[in-house]
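A.B. asks: Here is my input, please return the structure:
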Amino acid sequence: MTHLRWPVALAAVVVALVMQVSLFPHVAWHGVVPNLCLLVVVAAALTVEAPFALLLGFTAGLALDLAPPADHVAGRWALALTVAAFLAARVRQDQKPSALAVVGTVAAASFVATSLFALSGVLLRDPATSVAGLLEVVLVALVWDVLLTPFVLPPLMRLFARLHPQWATS
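C.D. replies: Below is the predicted model:
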């Protein structure tokens, strides 16, 4: 089943990306939508080996950078989701993470990734990014991601575990 791992992971990223850019803008809270691509990456990082999760994080981030209506410098989400994958993979141990650890990991990954994306916008002088609005954006994104965690992470983690059982946590 390991040969299906990449196609299934990329399909999960595509579904997440399409929902994130087409459906969720209609329920945006203060202009911020849930980052489903981040949730896919964290699910992979908590379930399978780190190199796979890092590459998936970069791929998902790059797709997010290039998907319309992106109006920022490409590479910012790729960097942010790769760092989030690295941090989430560090949480993974030899045993299955508890529900509290999963939610905590999503919260930390969301905070770090959104902060990194926002701060890179400030450093690159992105006109759509202001220092004053950074904290609000980061906190709203964190709330969105944590609220969707119970609905997104468990099925994705089971899926990744079935596709690569020798690396999956038990």
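A.B. asks: Every contact and neighbour count from this point should use C-alpha atoms.
C.D. replies: Noted.
A.B. asks: how near is Val40 to Ser120?
C.D. replies: 22 Å (CA to CA, to the nearest Å).
A.B. asks: Name the residue in the two with the higher neighbour count.
C.D. replies: Val40 (27 against 19; other CA atoms under 10 Å).
A.B. asks: didn't the more buried one look like it was pressed against Ala12?
C.D. replies: Yes. Assessed by CA atoms under 8 Å, Val40 is found in contact with Ala12 at 7.0 Å.
A.B. asks: now the helix or strand harbouring Gly133, how far from the centre of its chain.
C.D. replies: Here Gly133, judged by DSSP states H and E, is contained in helix 131-163. Per CA atoms, centre = their mean, to the nearest Å, the displacement of helix 131-163 from the mean C-alpha position of its chain is 7 Å.
A.B. asks: before we go on, could you also do this sequence so I can check it against the first one:
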Amino acid sequence: MRVNRILLSSSLIVVALVLQVSVLARLHLPGAVPDLLLLTVLGLALVYGHVGGALVGFAAGLLADLAPPADHAAGRYALVLCVIGYLAGLVKPETGQVKSATGPMVVVVAAAIGSTLLYAGVGALVGDTAARHVGLGSLLFTAALYDLLLAPFVVPGVMALARRAENDPLAETASATSGDISSGWLSGGTGLRIGGRRNGLRVKAARARVARAGRIKGVKRL
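C.D. replies: Sure thing, here's the model as predicted:
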């Protein structure tokens, strides 16, 4: 991974973990705890792809395994987030444009349910039956609900920061428009489409200038 990816990912992961442990975990909400760390991994995976998503997920999960008050075997959550980061990176948009909020919302719900099932499954293999006592059904429902409500405030911002760190032209286009990438993710990618039209007009204007220059040179040769 590039240095800018490592620095940005490390900073976001640390901030997300601190907020999750010190704030979200203390809200004592029924069922699951909103997984800010998972949403951060998803946002980075949707920009970095499956390889970057797997590496970021593994690092984030391992940090969560070692950070207090962890009460499970080290490496358990690292495995879960590594798999989730890899799978989320597979659905990275080829053009980098998120045209609607439907795709990311589906990814968030699937990741919340998948991570809960995978975490419970790994726990069952090592003899941890806590999920069975709490109720797996309620955990799945509350995990998907909390992460879905929190996602619009986390995933678009993480994706925007990742693209800026990559010096991605899409980030500059999105910031130049009124929507930016956050509102584009929520409103169906309006800002990105407008930016695409502007870029198309610029390309057409450049081609017209080249054509005029070619015609002028032809006249001079005659």
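A.B. asks: Tell me how the two chains score on TM-score.
C.D. replies: Once the chains are overlaid, their TM-score stands at 0.90 when taken by TM-score structural alignment, normalised by the length of the first structure; 169 aligned residues with a CA RMSD of 2.1 Å.
A.B. asks: quick revisit: once aligned to the second structure, how far is the helix holding Gly133 of the first structure on average?
C.D. replies: Compared with the second structure after the fit, helix 131-163 of the first structure shows a mean deviation of 1.2 Å (mean CA distance after the TM-score superposition for the first structure).
A.B. asks: what's that helix packed up against?
C.D. replies: Helices and strands touching helix 131-163 of the first structure, by 3 or more CA pairs under 8 Å, 6 or more residues apart in numbering; DSSP states H and E, are helix 5-18, helix 36-47, helix 99-123.
A.B. asks: rerun that using 6 Å as the cut-off
C.D. replies: helix 36-47, helix 99-123 (3 or more CA pairs under 6 Å, 6 or more residues apart in numbering; DSSP states H and E).
A.B. asks: can I get those in a markdown table with distance to Ala74 of the first structure?
C.D. replies: Formatted as a markdown table, those follow (distance: least, CA to CA, whole Å):
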| stretch | distance to Ala74 of the first structure |
| --- | --- |
| helix 36-47 | 16 |
| helix 99-123 | 11 |
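A.B. asks: list the buried ones in the helix holding Gly133 of the first structure?
C.D. replies: By neighbour count on 16 or more other CA atoms under 10 Å, the buried set for helix 131-163 of the first structure is 134, 137-142, 144-146, 148-149, 152-153, 156-163.
A.B. asks: now stretch 7-23 of the first structure
C.D. replies: Buried residues in stretch 7-23 of the first structure (16+ other CA under 10 Å): Ala9, Ala12, Val13, Val14, Ala16, Leu17, Val18, Met19, Gln20, Val21.
A.B. asks: can you list contacts of it?
C.D. replies: Residues outside stretch 7-23 of the first structure that contact it (CA atoms under 6 Å, 6 or more residues apart in numbering) are Leu36, Cys37.
A.B. asks: how does it look with 10 Å?
C.D. replies: If you take CA atoms under 10 Å, 6 or more residues apart in numbering as the criterion, stretch 7-23 of the first structure is touched by 5-6, 24-26, 33-41, 44, 52-53, 56-57, 59-61, 63-64, 67-70, 152, 156, 159-160, 163.
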